[in-house]
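Engineer: model the following, please.
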Amino acid sequence: MLIISNAVHIPDDEIELSAIRAQGAGGQNVNKVSSAVHLRFDTQASSLPTFYKERLLALRDHRITREGVIIIKAQQYRTQEQNRADALERLIELIKSAVKVEKVRRPTRPTLGSKTRRLESKSKRGTIKAGRGKVDY
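Structural biologist: A predicted model of the protein is given here:
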């Protein structure tokens, strides 16, 4: 069972894990051993709350297909167990990032002090640049 939060859990039978051969350099080990892990999680058929499903489908992430299937490929580590743990951790992070509610930004106006400091620095910079001109004798 994969624990997302105190109230939300994903049963193991909803997550499909398969071992595949990793890409890239690694020589004989990479050519013989299936140490990479391919994780598939169907959000539509899962037991996640509808709020979680809607937020996941609204995400613009390349790991989520149009049908709502999350596909994660983990091949960073040499062992299958480490790659499996990495894939599950990345799934948890993706789900948590989808349901995180961003704080609404309220625009503020600059203070009088910040305006005067900005204008003073602009005029100071202007006098420095004006002093670089041609020297008259």
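
Engineer: going by C-alpha atoms from here, please, whenever you check contacts or count neighbours.
Structural biologist: Will do.

Engineer: tell me what the helix or strand harbouring Glu81 is packed against?
Structural biologist: For Glu81, the element it lies in under DSSP states H and E is helix 80-99. Judged by 3 or more C-alpha pairs under 8 Å, 6 or more residues apart in numbering; DSSP states H and E, helix 80-99 is in contact with strand 36-42, helix 50-58, strand 69-74.

Engineer: Proceed likewise with the subsequent sequence, for comparison:
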Amino acid sequence: MEDVQIAPGVSLPASALQERAIRSPGPGGQNVNKVATAVELRARLDALVGLDEGARLRLSAARDRRLLDDGTFLIQAHRHRTLERNRADARQRLIAFVQRFLVPPTLRVATRPTRASQRRRVEQKKARGQVKRLRQERPGGD
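Structural biologist: As a prediction, the model looks like this:
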């Protein structure tokens, strides 16, 4: 098994990966019952090399059901019929997961609503109120 290159300067050594072939779920006939084509990939994310401290903190704070309590990331890949394609799919999903945390999230800059948007909002509220007034039953009216 070889190292997984996440991004330039960021990689996961092969020693932090554990891969095993498992039986694939779902339909597929006799082939599914005989051949273990699905891949279960376990990656120790604390072993990532070249990860800055901010990305490491974002990664450790991640809420993902594939992230186990001990910091291991678990992927089960069974989309394809062959072991090789499932192995590549599992690695691609690992890379995509870690890459999400490399770039810090952009912070929203608070802005005031424009005068035109405030006016549109008030007009919509008045129109809605008018519709509701028209729907009301008036006493004594037929």
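
Engineer: got the helices and strands packed on helix 80-99 of structure 1 as CSV, with mean neighbour count and distance to Thr111 of structure 1 columns?
Structural biologist: CSV is the format used below for these (neighbours: other C-alpha atoms under 10 Å; distance: least, C-alpha to C-alpha, whole Å):
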stretch, mean neighbour count, distance to Thr111 of structure 1
strand 36-42, 21, 50
helix 50-58, 16, 38
strand 69-74, 20, 47
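
Engineer: between those, which gets nearest to Lys103 of structure 1?
Structural biologist: helix 50-58 (15.8 Å; C-alpha to C-alpha).

Engineer: tell me the angle the closest one makes with helix 80-99.
Structural biologist: Counting by axes from the mean of the first three to the mean of the last three C-alpha atoms, to 10 degrees, helix 50-58 of structure 1 lies at 100 degrees to helix 80-99.

Engineer: what are the contacting residues of helix 50-58 of structure 1?
Structural biologist: Helix 50-58 of structure 1 is contacted by residues Thr43, Gln44, Ile64, Gly68, Ile95, Ala98, Val99 when judged by C-alpha atoms under 8 Å, 6 or more residues apart in numbering.

Engineer: same question, stretch 81-89 of structure 2
Structural biologist: With C-alpha under 8 Å, 6+ apart as the contact definition, stretch 81-89 of structure 2 has outside contacts at Ala21, Ala36, Thr37, Ala38, Val39, Ala77, His78, Arg79, His80.

Engineer: sorry, back to before: what about the helix holding Glu81 of structure 1, distance to the chain center?
Structural biologist: 11 Å (C-alpha atoms, centre = their mean, to the nearest Å).

Engineer: what range does the helix or strand following it cover in structure 2?
Structural biologist: Downstream of helix 80-99 of structure 1, the next assigned helix or strand under DSSP H and E is helix 112-130. Using TM-score structural alignment, helix 112-130 of structure 1 lines up with residues 115-133 of structure 2.
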